[in-house]
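Asker: compute the structure for the input listed below.
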Amino acid sequence: MKHTQSRAQRPASSATEKRPRSSGAVAARTGITDRWQSWLDHHRQVARESLRRFFATPMASAMTALVIAIALALPAALQLGLANFQRAVAGWDGQPQISVFLNKRAQKAAVDSFAAKLRSDPAIAEVTYISPEAALTEFEQASGLGDLLAGLDANPLPAVLLLRPRDTRDSDKLQRIVENLRGHALSDSVVLDLAWVQRLTQLTELGQRMSAGLALLLALGVILVVVNTIRLHIESRREEILVVKLVGGTNAFVRRPFLYSGLCYGAFGGLLAWCLLLGAVLLLSGPISGLSSSYGSSYTLAGPGLSYFAGLIGGAALLGLLGAWLATSRHLREIEPS
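Answerer: From the prediction side, this is the model:
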């Protein structure tokens, strides 16, 4: 009987030995797709939370954004003014030209031969002949002294050759051309209209450099404003940051909401700066149009277009992001759980 029971127990024990043992807790592997989706979800959540916090304190947020807007609007207004100034003078002949006033006793055939010789000169790009009659008519229209000039017995104006040099950047070469023309027998006087072009170019370059310098200075001011604002946000959320770090949150994880806050301050500041520019243009466009029409011009003031819109908002957002990154890099290291 005992022998039978022992034989019956052997298969059971053998089956027990063949049964696979439980390995306990199983470690789940997270794929790259899941990690990427989790990262995107957290960014969306943080962006929404940053916007909610921005509008939760409208007065403080508006004051900070307005300070950023004023700092950005000043160099942008200077740059826009330079662009409008260049548009205003674009209709003028910006190329230096040489005016050769011919001797009144010069014969027409000699003048034509002189003009043909100048046209064949490789240093001269264009030669325009203005007769005494055409010069008088142009002077009457420009001066409004037609009645006075009509009483003159003879035309006091000489014939003129207008020369446009090919190379306008070499002032020494232009001066040599002028000296050669002054030595010609048919020329009575030679004038190089270069001074006003040089002054205009220097004035424009001065304005551009001032605009660039002011933009750099005020961009630094925008960064400092955002740094101070984000520092206050960090101090107000110190306990929350300590709790997050206690449960294993990294500095990158803690930094993310503040980066989005700096992005919001910069973007809304850039939007307000564009609105300030647009308001200034609308305020000044009427008087400027009236002034230009009084001079017989149809010039209108150009406002900030899409390029200014995208540039101000994008640039301000980057400045806000940089300021927030600087603030968090400095102050988050000082907040560590003991």
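
Asker: from here on, just use CA atoms for contacts and neighbour counts.
Answerer: Fine.

Asker: helices along the stretch 201-338 of the chain, start to end?
Answerer: Using DSSP state H, counting those that start in this stretch, the helices of the stretch 201-338 of the chain run over residues 238-246, 251-294, 306-331.

Asker: do you know which of these lies nearest L200?
Answerer: Of all the helices of the stretch 201-338 of the chain, it is helix 251-294 that lies closest to L200, at 19.6 Å by CA to CA.

Asker: what about I335, neighbour count?
Answerer: By the criterion of other CA atoms under 10 Å, I335 has 16 neighbours.

Asker: for it, which non-adjacent residue is spatially closest?
Answerer: Excluding the flanking residues, the one nearest I335 by CA to CA, 6 or more residues apart in numbering is L242, at 6.8 Å.

Asker: compare with the first, here's sequence two:
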Amino acid sequence: MAIKPQEKAVPRGAQKHRVGHLDRSRGWFRHHIEVALQALVRLTITPVATLMTLAVLAIALALPGFLFTVVNNIQQFSIGWDTNPRIMLYLNTEVEDARAEQLSLELMLHGGLSGVELIDRDQGLREFSSYSEFAGMLSLLDSNPLPAVILVLPADHHAAALQQLQAELQSIPEVSEAVLDLEWIQRLNAYLLMAERFSWVLAGLLALAVLLVVGNTIRMTLESRRDEILVAKLVGATDAWVRRPFLYSGFWYGLIGSLFAYVLVQVSLYLITGPANQLAQLYSSNFVLQGLDLTSGLTLIATGTGLGVLGGFLSTGRHLRAIEPS
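Answerer: Have a look, this model is predicted:
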């Protein structure tokens, strides 16, 4: 028969300490729940003022969220584009097709090129007519006004090498203009970078606005409860105890305002989904406009809530020191 080891007896004092610590933890948690619910109920006492404050917070939080989402969608839309640099050589209109073909064969021997494609005048006219609204007008002309075009693919994609190659090809007598096709991609990336930086600056300014709005609102609430705070301090309440309901007010302002902001961003993106999809179809892209994903939505809500709590903390920290019983 197996003998069970004798259980070690727990001292009565340790049991009382453990139970007392558990009761204090439950009481602390219960108190915070009650204060949070009371703060939420107080917001409903002045529904018009509360809704106006929440509307301001929602707009302030929605603007940077909307801009970040739009910039991210444009970046995703441009990922599928061909970003390999190309140089378009527009030949003079008096250059004959035979000379254009001979020039393209000469360029195939160029060591700085990885590919050459000739688009003769007739082919260029056909392609232009298929994509242009002026096809009917072109048919009325006696001669083809379009030049032959030679598309070349540089072997070296570095900026300095591309510019040097562009200048070299531009110096060919038959070439009217050498256009580096990568320039518009670079401009687009520069615009996107500028838009992203602008979104960060705007987000910082609007975050400051959220802090000011929440802080001013809680300051007004604190002044309206000045007598109540004085009585609480007379009976021994600490600043942390007095500050707690105002912090939860900031919490609710930030949380509800950020939820409204999330809805505003999603609705705004839904309204432009149709035109965005039509634009993607014109570029033969399967791109679909994306709204805020789970991570972005939670980031927006967490940021708004944090700003609300911070605004309440900064506002009460300064004004509570001025409210002291004489």
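
Asker: rewinding a little: what is the neighbour count of the residue nearest to I335 of structure 1?
Answerer: Under the criterion other CA under 10 Å, the count of neighbours that L242 of structure 1 has is 17.

Asker: what lines up with it in structure 2?
Answerer: Taking TM-score structural alignment as the alignment basis, one finds that L242 of structure 1 is matched in structure 2 by L230.

Asker: quick one: its match and E324 touch, right?
Answerer: Yes: assessed by CA atoms under 8 Å, L230 of structure 2 is found in contact with E324 at 6.5 Å.

Asker: returning to what we had before: look up how far E334 of structure 1 lies from the residue nearest to I335 of structure 1.
Answerer: When distance is defined by CA to CA, to the nearest Å, L242 of structure 1 is 11 Å away from E334 of structure 1.

Asker: same deal with V247 of structure 1?
Answerer: Using CA to CA, which is the criterion applied here, V247 of structure 1 is 17 Å from E334 of structure 1.

Asker: tell me the SS of S143 of structure 2?
Answerer: Following DSSP: H, G, I helix; E, B strand; the rest coil, we place S143 of structure 2 in the coil state.

Asker: still on that earlier bit, as CSV, the helices of the stretch 201-338 of structure 1 with distance to Q198 of structure 1 would be great.
Answerer: Below are the helices of the stretch 201-338 of structure 1 laid out as CSV (distance: least, CA to CA, whole Å):
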stretch, distance to Q198 of structure 1
helix 238-246, 60
helix 251-294, 24
helix 306-331, 29
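
Asker: quick one: which of the ones you listed is nearest R48 of structure 1?
Answerer: Between R48 of structure 1 and the helices of the stretch 201-338 of structure 1, the shortest separation by CA to CA is 9.2 Å, and it involves helix 251-294.

Asker: which elements pack onto that closest one?
Answerer: Helices and strands touching helix 251-294 of structure 1, as assessed by 3 or more CA pairs under 8 Å, 6 or more residues apart in numbering; DSSP states H and E, comprise helix 32-56, helix 58-88, helix 195-236, helix 238-246, helix 306-331.

Asker: now distance to L276 of structure 1 too, for those helices, in JSON lines please.
Answerer: As requested, these are arranged in JSON lines below (distance: least, CA to CA, whole Å):
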{"stretch": "helix 32-56", "distance to L276 of structure 1": "21"}
{"stretch": "helix 58-88", "distance to L276 of structure 1": "7"}
{"stretch": "helix 195-236", "distance to L276 of structure 1": "16"}
{"stretch": "helix 238-246", "distance to L276 of structure 1": "36"}
{"stretch": "helix 306-331", "distance to L276 of structure 1": "11"}
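
Asker: among those, which comes closest to S131 of structure 1?
Answerer: When these are compared by CA to CA, helix 195-236 sits nearest S131 of structure 1, at 25.2 Å.

Asker: between helix 306-331 and the closest one, find me the angle.
Answerer: Orientation of helix 195-236 of structure 1 against helix 306-331 (axes from the mean of the first three to the mean of the last three CA atoms, to 10 degrees) gives an angle of 40 degrees.

Asker: mean deviation of helix 195-236 of structure 1 from structure 2?
Answerer: Average distance, helix 195-236 of structure 1 versus aligned residues of structure 2 after superposition (mean CA distance after the TM-score superposition for structure 1): 1.8 Å.

Asker: cool, thanks, talk later.
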